[in-house]
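Participant: Following is a predicted model, sequence given first.
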Amino acid sequence: MTGTTASGDGSGRDTGVTQPREKTAQFASTPRGARLARRLAGRCLEEWGHPLASDVSCTVALVVGELAANAVRHGHVPGHDFRLRLVLDEAAGLVRIEVADAAAAKRPPAASPSSCPDGESGRGLFLVDVLAERWGWEPREPVGKTVWAEVPVARAR
């Protein structure tokens, strides 16, 4: 797992403008990697002023968990990890979540409940659609795709 967190303009002085905070990490494309990504998201939100039990922290952790699980289940390519990127933009009132994997999209991800109401899977993107302000996906160069979601947070006062 690797990553960086950026804040401010790098000069060490208060500019009065809040810069987005960012964390990027890479995880093994395994169920354990998905769990670690979810935990990292909770820790980041806590560092950024949103306690683990807060609505925004729980929502971001859930969305990360769903997107990471999808990357592991549907985007796994042997020998390739998945990447998580979190960006807190307080000025916009959003946390942007990006999960990138190495598998090319055969078709756009769909947010529909499982065709089998008693099924144990198939609701992840439906939850993301409900919880996120907006979400989508884009191809990634040289290979793969990035699925992203934006979760609203209370704006700084």
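Facilitator: Yes, it's here.
Participant: Only C-alpha atoms from now on, for both contacts and neighbour counts.
Facilitator: OK.
Participant: Does the residue nearest to the spatial centre of the chain fall in a helix, a strand, or a coil region?
Facilitator: Central residue of the chain (Cα atoms, centre = their mean): Ile97, 3.0 Å from the mean position. Three-state call for Ile97 (DSSP: H, G, I helix; E, B strand; the rest coil): strand.
Participant: which residues in this structure form helices?
Facilitator: Using DSSP state H, the helices of the chain run over 31-47, 55-74, 124-131.
Participant: Check it against this one:
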Amino acid sequence: MAGPKTYERGALLLDATYVCTPPHVRIARDDIAHTMLRQGLAERVDDAKLLVSELVTNVVRHCRSLTVRVVARSTPDTLILSVSDDSPALPARHPSSPDDERGRGLFLLDLLTDEWGVGTTDHEAKTVWCCLSLAAGATPLSSTPESAL
């Protein structure tokens, strides 16, 4: 028997389902921030807020899902975030210029996370997940040199 999926490990911190509308992006972002602060995980709260915001926004903009589910789990050294929807459409990279306001979601996943991926189900649904290191020395976006962006 296979072990649990990468995004299903760790202690459950948040499991919330939102209506798939633009105002719920902010609510999801605020929920992850409050959850992390209550758990004493302030060191990566800005990165988690940005990632949840990007992933939920992608669902709102690109998927025909009625709801979006955000789950946060933690291990002693990792925060695991997952965002699920009812669309079979997988995330795709799109070329963007420095002036574009969109098209950087997957770039941010590459930049800020230790690993990320997409899980799918037989019911034409998907989960985009990512892992953020909570270890001392992790470099949050707010302290990343501008030249690295």
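Facilitator: Received the coordinates, thanks. Source: prediction; values computed, not measured.
Participant: What would you report as the TM-score here?
Facilitator: Laid over one another, the chains give 0.77 as their TM-score (TM-score structural alignment, normalised by the length of structure 2), with 127 aligned residues with a Cα RMSD of 1.8 Å.
Participant: about what we covered before: excluding chain neighbours, give the residue nearest to the residue nearest to the centre of structure 1 in space.
Facilitator: In this structure, Ile97 of structure 1 finds its nearest non-sequential neighbour in Leu86, 4.8 Å apart by Cα to Cα, 6 or more residues apart in numbering.
Participant: What is the neighbour count of that neighbour?
Facilitator: Around Leu86 of structure 1 there are 26 other residues, counting by other Cα atoms under 10 Å.
Participant: Okay, the counterpart of it in structure 2 and Arg93 of structure 2: tell me how far apart.
Facilitator: Alignment note: Leu86 of structure 1 maps to Ala72 in structure 2; criterion TM-score structural alignment. Ala72 of structure 2 is 24 Å from Arg93 of structure 2, where distance means Cα to Cα, to the nearest Å.
Participant: Likewise for Arg38 of structure 2?
Facilitator: The gap separating Arg38 of structure 2 from Arg93 of structure 2 is 34 Å, by Cα to Cα.
Participant: Likewise for Asp114 of structure 2?
Facilitator: Applying Cα to Cα, the value for Asp114 of structure 2 to Arg93 of structure 2 is 19 Å.
Participant: what about stretch 51-62 of structure 2, how far off from structure 1?
Facilitator: With mean Cα distance after the TM-score superposition for structure 1, stretch 51-62 of structure 2 departs from structure 1 by a mean of 0.9 Å once superposed.
Participant: can you tell me what part of structure 1 that stretch aligns to?
Facilitator: The aligned range for stretch 51-62 of structure 2 in structure 1 is 63-74, by TM-score structural alignment.
Participant: Distance from the chain centre to that stretch, please.
Facilitator: With Cα atoms, centre = their mean, to the nearest Å as the basis, stretch 63-74 of structure 1 stands 9 Å off its chain's centre.
Participant: Tell me the buried residues in that stretch?
Facilitator: For stretch 63-74 of structure 1, burial by neighbour count (16 or more other Cα atoms under 10 Å) applies to Val63, Val64, Gly65, Glu66, Leu67, Ala68, Ala69, Asn70, Ala71, Val72.
Participant: Surely the fourth one and Arg123 touch.
Facilitator: Translated: Glu66 of structure 1. No - between Glu66 of structure 1 and Arg123 there is no contact under Cα atoms under 8 Å: 9.0 Å.
Participant: which neighbours do the two share?
Facilitator: Common contact partners of Glu66 of structure 1 and Arg123 (Cα atoms under 8 Å, 6 or more residues apart in numbering): none.
Participant: quick one: the nearest residue to Val56 of structure 1 once chain neighbours are set aside from Ala37 of structure 1, how far?
Facilitator: Nearest residue to Val56 of structure 1 in three dimensions, chain neighbours excluded: Val153, at 6.1 Å (Cα to Cα, 6+ apart). Val153 of structure 1 is 20 Å from Ala37 of structure 1, where distance means Cα to Cα.
Participant: okay, the two: which has more neighbours?
Facilitator: Taking other Cα under 10 Å, Val153 of structure 1 and Ala37 do not tie; Ala37 has more neighbours (28 against 20).
Participant: What's the match for the more buried one in structure 2?
Facilitator: Correspondence of Ala37 of structure 1 to structure 2, assessed by TM-score structural alignment: Ala28.
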